[in-house]
Structures are given as structure tokens and as C-alpha cells.
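Peer 1: next come a sequence and a model predicted from it.
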Amino acid sequence: MQTEAGTTLTPEPDHATGAAAPTRHRPRLFWVVIVVAVVWLALDQVTKYLAEQHLTQGDPIPLVGGLLQLRLIYNSGAAFSLATGATGLLTILAVSVVVYIIWSARRLGSLGWAWGLGLLLGGATGNLTDRLFRPPNFGEGHVVDFLALPNFPVFNVADMGITAAAILIGWQALRGVSPDGSRSGGDAADERRPDPADD
């Protein structure tokens, strides 16, 4: 069922009465996911381009008193240089993640989840773009990393988006907020209450 305001209501079981209770799905939140993802993807690709234009492998540039370094490397693994050498498998996994996020975004009812999934989609797509279109081969390209902290793997803006997404999604889960905006725990009325961040 869809309201005049464009909010889709999907029946859910009412734990108190057994009757169906509506959960709000907001079509506009799909576009929040897409816009956040596109902006983050653009930021990721622009910074990678600048890194390649102004940095040289093996010649790091210290910033913030050496706390942060600009250090250009080409990573065949996942975020933060994990699973190095498994680029083909990571490409397939990234494509699957992107497709799943886009499919899930159609039924969101929580702004917090929308931001989290948008950052995750933007980060995953940023690194996937490198794997698809950079050397050595299509689907096996190496990801551009250029940000380095002490005792920490070199990373990029896409990795930052993935990390921020994990924090946001984890926070929503700890609050008991489901992707559709409903809340777990408490009485039945609380479980059907939408995420306050949407108001």
C-alpha cells in the first residue's frame, strides 16, 4: 500500500495482537543512497587521480608532523591491503555487494541506514572501478592507495567510506533500528516506530 505522500506501507506482524502493522518504506531514501554513493565515488576517483599525478611510488610525503603520509602504492587486495593477490575473487564479491545494496536500498525506511549503505556503495564502487579499468587486466586491476598512518595499512577515500559505513550500520544495529526503520525490543508499538532521524 502507498500513501499520498509516497511512503510505501508494508504489512508486518504485530507481536501484541498478531495483526499486520505497517512499516514505512520511503522511496526518497533510495535516492539518498545513490547521491551519497555518487558523491563518494567521485571524491575517491578525483583523489586517486591527483595522487597519481603528484606522488611517486617509494617517495612518501609526510604531513601533520609525520602522523599522516601521502604514499602511493598499487594494491591488488581488498580494503587496507587485505587479501592481496585475490583480485579476481574480490571483483566478483564487490559486484555482488553493489548489486545487493542497490536492491536493498529500494525498501529502506531509515535515514541512518541510507547514509550507511550510500557510503558502503560509494566505497565499494570506487575500488571496484579500479579493479575493472586499471592495469594489469580488466577485473584484475590494482587499487590506488595513497594515505598512510603509523603502523597501519595504506588506504584511500573508498576505504574510508567503507569504514564509516561499517560504523554507521553498526550504530544503527546497536540502537535496534532495522533497515526498514522499525525498532526491535520493547513493546510492539516501539518495534513499529520509525527511525527518529527520518523526521
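Peer 2: Now that the structure is in, tell me what you want to look at. Residues are numbered from 1 along each chain as shown.
Peer 1: from now on I want contacts and neighbour counts done on CA atoms only, so please keep to that.
Peer 2: Fine.
Peer 1: which of the three states applies to the most centrally placed residue in the chain?
Peer 2: Using C-alpha atoms, centre = their mean, the residue of the chain that lies closest to the mean C-alpha position is Leu120, 0.6 Å off. Three-state call for Leu120 (DSSP: H, G, I helix; E, B strand; the rest coil): helix.
Peer 1: which ones are touching it?
Peer 2: Going by C-alpha atoms under 8 Å, 6 or more residues apart in numbering, Leu120 touches 37, 161-162, 164-166.
Peer 1: check the residues you listed and tell me the two furthest apart.
Peer 2: Farthest-apart pair in the contacts of Leu120 is Ala37 and Ala166; separation 14.5 Å (C-alpha to C-alpha).
Peer 1: who has more neighbours out of those two?
Peer 2: Comparing Ala37 with Ala166 by neighbour count (other C-alpha atoms under 10 Å), the higher total belongs to Ala37, at 25 against 16.
Peer 1: helices of the chain, start to end?
Peer 2: Taking DSSP state H as the criterion, the chain carries its helices at 27-54, 87-105, 111-133, 157-174, 188-191.
Peer 1: one more structure, for comparison:
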Amino acid sequence: MATVALALLAADFLTKQMALTDFSGSDPTETLGGLLKFTLVFNSGGAFSFGEGNTWFFTVVKATVIVLLLVVSPRIRTRFWAVAFGLVIAGAAGNLVDRLFRAPSPGQGLVVDWIQLPHWPVFNLADCAVVCGSALVMWASTRGIRLDGTIASETPTEPDGTESGGAEQAVAGRGR
């Protein structure tokens, strides 16, 4: 988890620094026949510029998400969950660093976005990491895959909430 988070956080930081040096908001750099553009944008809101001007809110949310995932992370026993958590932590941390240390002020900093696809808002690697990590978390959660790699039993539960028999299946070769 830490390896994924630190590698992506470093990549996000380096690419944002490159974007600040090499790209412009008024003259996008086009590639792949215009399919992909590099456009420098400073975002005070969340995804899709939702909540623009409420930078403080996103600062608090990102910090809270990171803390909660770090608190839960010792229960992880599979690479799948480690990668998923690492992606979400890296993405949240990448944009949190911008909010804490970029202008106009600590906690109110603007996020550097620079990747643009047709008919899509400008984004960055941190945004990609949050989306991919969140998609993995949702996929595993809807399938009942627990942090230890076991699958939640579909066996009925007793009135006290305990399972009424049946063995749990294991994921990724992890057995009981």
C-alpha cells in the first residue's frame, strides 16, 4: 500500500511541476490528433469543478479520507486491497498537498490540473488514482470481498448477527 501511494504521490507531484513549467491555460498542447491536450488549470473545487470556492471543505474531506484509510489499513491482508487503498490515499494526498501548500494560502490552495480529454474536465494523476482506487473498492465491496481476502458468506445470519454455518470462500489463494 505504501509503495503504491508513495510512487503515485511522487508521480503526481513531478507531473504537476512539469505542467507548471511546460503548459499554458491559454494555449493547450495537443497530442494524438487532438484527442489528448495538456492544459494548465487551477481548480478550487472538487471533481468536475464541483463546489468551486469551497476549497477548505475539500481540504478537510481529503485529510479525513487519508486518516480513515490509514486507520483501517492494518486489517488489509491482500495485495488487491493494498493497491486499492494505496491509489485512493495517493490521489487524496496529491490534491491535499496542493490545497495545503499552493497559492493563495495554506488550506485554500488551488489544485493543479493539466490533462484534458474531449468533452471532459481537466484533471491530474491524483484524480486518476482516486477514481481507479475508488472503483476497485466499490467493485470488491459489492462482491463481498473483505480486507482479509475472504468473501462474505451468503449464509443467513442468526438474530444476533452471526453467521449460521457455512464456510467462507477465499480470494486470491488465501484459505482458512
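Peer 2: Cool, the structure landed. Every value quoted in this text rests on a predicted model; they were computed, and no experiment measured them.
Peer 1: next, the TM-score between them, please.
Peer 2: Overlay of the two chains. TM-score (TM-score structural alignment, normalised by the length of structure 2): 0.88; 165 aligned residues with a C-alpha RMSD of 1.6 Å.
Peer 1: quick revisit: in JSON lines, list the contacts of Leu120 of structure 1 along with distance to Ser81 of structure 1.
Peer 2: Converted to JSON lines, the contacts of Leu120 of structure 1 look like this (distance: C-alpha to C-alpha, whole Å):
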{"residue": "Ala37", "distance to Ser81 of structure 1": "22"}
{"residue": "Gly161", "distance to Ser81 of structure 1": "15"}
{"residue": "Ile162", "distance to Ser81 of structure 1": "14"}
{"residue": "Ala164", "distance to Ser81 of structure 1": "17"}
{"residue": "Ala165", "distance to Ser81 of structure 1": "18"}
{"residue": "Ala166", "distance to Ser81 of structure 1": "17"}
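Peer 1: closest to Ala83 of structure 1 among these?
Peer 2: Using C-alpha to C-alpha, Ile162 comes nearest to Ala83 of structure 1 of those, at 16.0 Å.
Peer 1: OK, contacts around the aligned partner of the closest one in structure 2?
Peer 2: Aligned counterpart of Ile162 of structure 1 in structure 2: Val130 (TM-score structural alignment). By C-alpha under 8 Å, 6+ apart, the contact list for Val130 of structure 2 reads 87-92.
Peer 1: can you rerun that using 7 Å?
Peer 2: Contacts for Val130 of structure 2 (C-alpha atoms under 7 Å, 6 or more residues apart in numbering) come out as 87-88, 91-92.
Peer 1: could you dump the residues you listed to CSV with distance to Phe57 of structure 2?
Peer 2: Listed next are these as CSV, based on distance: C-alpha to C-alpha, whole Å:
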residue, distance to Phe57 of structure 2
Leu87, 21
Val88, 18
Gly91, 16
Ala92, 13
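Peer 1: the residues you listed: which two are farthest apart?
Peer 2: Taking C-alpha to C-alpha, the two most distant members of the contacts of Val130 of structure 2 are Leu87 and Ala92; they sit 8.6 Å apart.
Peer 1: between the two, who's got more neighbours?
Peer 2: Applying other C-alpha under 10 Å to Leu87 of structure 2 and Ala92 shows that Leu87 carries more neighbours, namely 31 against 25.
Peer 1: that one: what's it in contact with?
Peer 2: By C-alpha under 7 Å, 6+ apart, the neighbours of Leu87 of structure 2 are 4-5, 129-130, 133.
Peer 1: so what does it match up with in structure 1?
Peer 2: Using TM-score structural alignment, Leu87 of structure 2 lines up with Leu119 in structure 1.
Peer 1: stretch 57-69 of structure 1: end-to-end distance?
Peer 2: Stretch 57-69 of structure 1 stretches 12 Å from its first residue to its last (C-alpha to C-alpha, to the nearest Å).
Peer 1: quick check: chain neighbours aside, which residue is closest to Asp127 of structure 2?
Peer 2: Excluding the flanking residues, the one nearest Asp127 of structure 2 by C-alpha to C-alpha, 6 or more residues apart in numbering is Gly91, at 5.8 Å.
Peer 1: my guess is the one you found meets Ala129, correct?
Peer 2: Yes: with contact defined as C-alpha atoms under 7 Å, Gly91 of structure 2 reaches Ala129; the gap is 5.0 Å.
Peer 1: I appreciate the help and will end here.
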